[in-house]
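1. Sequence first, predicted coordinates after that:
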Amino acid sequence: MAGACVAALLASSACSSSQDASPMSDSSASNASQKLSGTVTVFAAASLKESFTTLGADFEKAHPGTKVTFSFGGSDSLAASITGGAPTDVFAAASPRTMAVVSDAGGVSGTPTTFVRNQLEIATRPGNPDAIGSLEDLTDPKLKVVLCDRTVPCGAAAQKALDGSKLKLTPVSYEQDVKGALTKVVLKEADAAVVYKTDVRAAGDKVGGVEFPESADAVNDYPIALLKDAPNAAAAKAFIDYVQSAAGQKVLTSAGFLKP
């Protein structure tokens, strides 16, 4: 009897140990399968530079062993590079139209998602010495005004605002991305530029900012997508998820982006 009881207790103990070990093994396997590594290559609109640089650093801290590299520029040129075969994991564009260039070519995996929106603002020299107070003021021929090229989202939005107001102006130059337009004002090569609110905020005291009501009718949606031939699809998807998470959205809205 005593021997039988001891045997039963040992069997019970063995079963208990086996049951306790099973979840631990499953958990370890799950964590191993979810561990991310390698480089995530992100092509993103120039206006996302400051925010995405922060998000990339945060992502790397959360996932040791990963590296997020960025190529910032005009959305149209980025789209052309992607369709031309540039190895890329993620594309974040400043307009649905430029994202469509890639998706229509079959380069997107799944459906692009709008993750933020952005609104235009007039960047002036510090202190606004020319007393610019409206979009109409930019039509003054004495002012040197810079716009983004109409082929890029910030330029298309600016032209939409001008057309809606029936205003016409002749800029001293058209720039290939929003940072190029802003830089002209920072370097005092222009008196004003129509850029995004986020760029005015990122520039700090290097420029002044003037809001104008017409910008409400020319707000740009920013879509993000995993690319079909992404070299590091698992980590790329995780990065996109982070951009859309509460923590990621907090970084973006604090930079001046609007929620989708």
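-> Looks like it arrived, so ask away.
2. okay, CA-based contacts and neighbour counts for the rest of this
-> Fine.
3. ok, and what's touching stretch 187-207?
-> With C-alpha atoms under 8 Å, 6 or more residues apart in numbering as the test, stretch 187-207 has contacts from 47, 50, 118-127, 130, 138, 143-148, 154, 158, 172, 178-179, 181-182, 184-186, 208-209, 255-257.
4. the helices in the stretch 1-150 of the chain, which residues?
-> Counting by DSSP state H, counting those that start in this stretch, the stretch 1-150 of the chain has helices at residues 2-34, 49-62, 75-83, 96-104.
5. re the thing from before, the contacts of stretch 187-207 in strands, which ones?
-> Judged by DSSP state E, strands contain the following of the contacts of stretch 187-207: N118, L120, E121, I122, A123, T124, V145, V146, L147, C148, G208, G209.
6. quick one: the fourth one and K188, what's the gap?
-> Noted for I122: a distance of 15 Å to K188, by C-alpha to C-alpha, to the nearest Å.
7. cool, and the third one?
-> Spatial separation of E121 from K188 under the definition C-alpha to C-alpha is 18 Å.
8. Compare the two (neighbour count), which wins?
-> E121 (25 against 16; other C-alpha atoms under 10 Å).
9. Surely the more buried one and G209 touch.
-> Yes: with contact defined as C-alpha atoms under 8 Å, E121 counts as touching G209 (6.6 Å).
10. Put this next to the previous one:
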Amino acid sequence: MKKSLVMVASGLLASALVAGCGGGGASQSGGPSGSAAPGAATLTVSAAASLTDVFNQLGKTFESQNPGSTVRFNYGGSSDLAQQIVNGAPADVFAAANTSTMATVSKAGLVSGDPSVFVTNVLQIAVAPGDLKGIHTFADLTKPDLKVVVCAPQVPCGSAATQVEKATGVTLKPVSQEVDVRSALSKVSTGDADAALVYVTDVKSSKGKVEGVDFPEAAKAPNQYPIAVLKNAPNADLAAKFVALVRGADGQQVLKNAGFGTP
């Protein structure tokens, strides 16, 4: 028994020595398993909720073009995101759904350079497939039996809805005011509302879960989307590259395919 234990112990020691001698290869090829690659960095992008699908796609493109980088997105209502940045939330890039929310960050001295408008968007009425409620115009949203949802007035999609109301003299009585456009969209797709004022791009992104009803008054309140590198960006170089991708030919094509308009 003692002899057997000695032999097992000797074998384990020999295995450990062999493993120790062969361990140098891993460090030469980028360090131990699980460690970050040389030059790795995380880029944080705060972006309007309506940009979710296209920015997720562009994020993958960016990571493939910049090996070792990771893009982390923070989506939400532009007004909330702007306030987060002003309050000190770390971010490298801010992409808003209108110029006034970007101005909030600019006036606080937190934008590097001048923000640039990279796309436009307009409102559309989202309804259930088949439009069973017969909603054909903006004024139809005032029908007493309808459950209509809009964005909160401080959110870009809500601000645009308010502009349309003022321009048309039509006053809506929504059952709720949502924190961002995707929340408004989900109310219709889940059947909790009959209609919602969202962007044309949001309806398109639903892939048939809702239908869109165009109305000419939407042209009275177009949204311009500005993007900017933030002054205290932890990864300013990567931030500039991401903005360049969004504004470049490849980024613009992805945005166009999603239904966004050109500046």
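-> Noted; the coordinates are in hand. Owing to the predicted nature of the structure, the values given are computational and were not obtained by experimental measurement.
11. Quantify their similarity with the TM-score.
-> The TM-score (TM-score structural alignment, normalised by the length of the first structure) is 0.86; 226 aligned residues with a C-alpha RMSD of 1.0 Å.
12. follow-up on the earlier one: nearest to T113 of the first structure among the helices of the stretch 1-150 of the first structure would be which one?
-> T113 of the first structure lies closest, by C-alpha to C-alpha, to one member of the helices of the stretch 1-150 of the first structure: helix 96-104, at 9.5 Å.
13. With adjacent residues omitted, what lies nearest to the counterpart of A193 of the second structure in the first structure?
-> Per TM-score structural alignment, the equivalent position to A193 of the second structure in the first structure is A190. Nearest non-adjacent residue to A190 of the first structure, counting by C-alpha to C-alpha, 6 or more residues apart in numbering: K144, 5.0 Å away.
14. Pull the number of nearby residues for that neighbour.
-> K144 of the first structure, neighbours per other C-alpha under 10 Å, totals 20.
15. What separation do you get for it and T170 of the first structure?
-> 9 Å.
16. what's the matching residue for A94 of the first structure over in the second structure?
-> Checking TM-score structural alignment: A94 of the first structure goes with A97.
17. Check T39 of the first structure too.
-> In the second structure, T39 of the first structure lands on T42 (TM-score structural alignment).
18. check contacts around that match.
-> T42 of the second structure touches S69, T70, V71, R72, N235, counting by C-alpha under 8 Å, 6+ apart.
19. Can you report how many residues lie near the nearest residue to it once chain neighbours are set aside?
-> The shortest distance from T42 of the second structure to any residue other than its chain neighbours is 4.7 Å, reached at T70 (C-alpha to C-alpha, 6+ apart). For T70 of the second structure, the neighbour count with other C-alpha under 10 Å is 17.
20. T70 of the second structure contacts A41, doesn't it?
-> Yes: assessed by C-alpha under 8 Å, T70 of the second structure is found in contact with A41 at 6.3 Å.
21. now the residue positioned nearest the centre of the first structure, nearest residue through space, not along the chain?
-> Centroid-nearest residue in the first structure, with C-alpha atoms, centre = their mean: L48, separated by 4.7 Å. With sequence-adjacent residues excluded and distances taken as C-alpha to C-alpha, 6+ apart, L48 of the first structure is closest to F72, at 7.7 Å.
22. After alignment, which residue of the second structure pairs with that neighbour?
-> In the second structure, F72 of the first structure lands on Y75 (TM-score structural alignment).
23. swap in S215 of the first structure?
-> Match for S215 of the first structure (TM-score structural alignment): A218.
24. ok, its match to F73 of the second structure distance?
-> From A218 of the second structure across to F73 of the second structure, the span is 29 Å (C-alpha to C-alpha).
25. Which one's more surrounded, those two?
-> When A218 of the second structure and F73 are compared for neighbours, A218 comes out ahead with 21 against 17, by other C-alpha under 10 Å.
26. any idea what sits nearest that one, other than its immediate chain neighbours?
-> L123 is the one closest to A218 of the second structure (C-alpha to C-alpha, 6+ apart), at 5.5 Å.
27. show me the contacts for V188 of the second structure.
-> V188 of the second structure makes contacts with A126, V127, A128, D194, A195, A196, V210, as judged by C-alpha under 8 Å, 6+ apart.
28. Read off where stretch 20-31 of the second structure ends up in the first structure.
-> On the first structure, no counterpart of stretch 20-31 of the second structure exists by TM-score structural alignment.
29. so P226 of the second structure is in which element?
-> Element membership of P226 of the second structure [criterion: DSSP states H and E] is strand 223-230.
30. Which secondary structure state does the match of A193 of the second structure sit in?
-> Assigned by DSSP: H, G, I helix; E, B strand; the rest coil, the conformation of A190 of the first structure is coil.
31. could you list every residue that touches the match of F72 of the first structure?
-> Here Y75 of the second structure is in contact with S46, A47, A48, A49, T52, L81 (C-alpha under 8 Å, 6+ apart).
32. I am finished for the moment; much appreciated.
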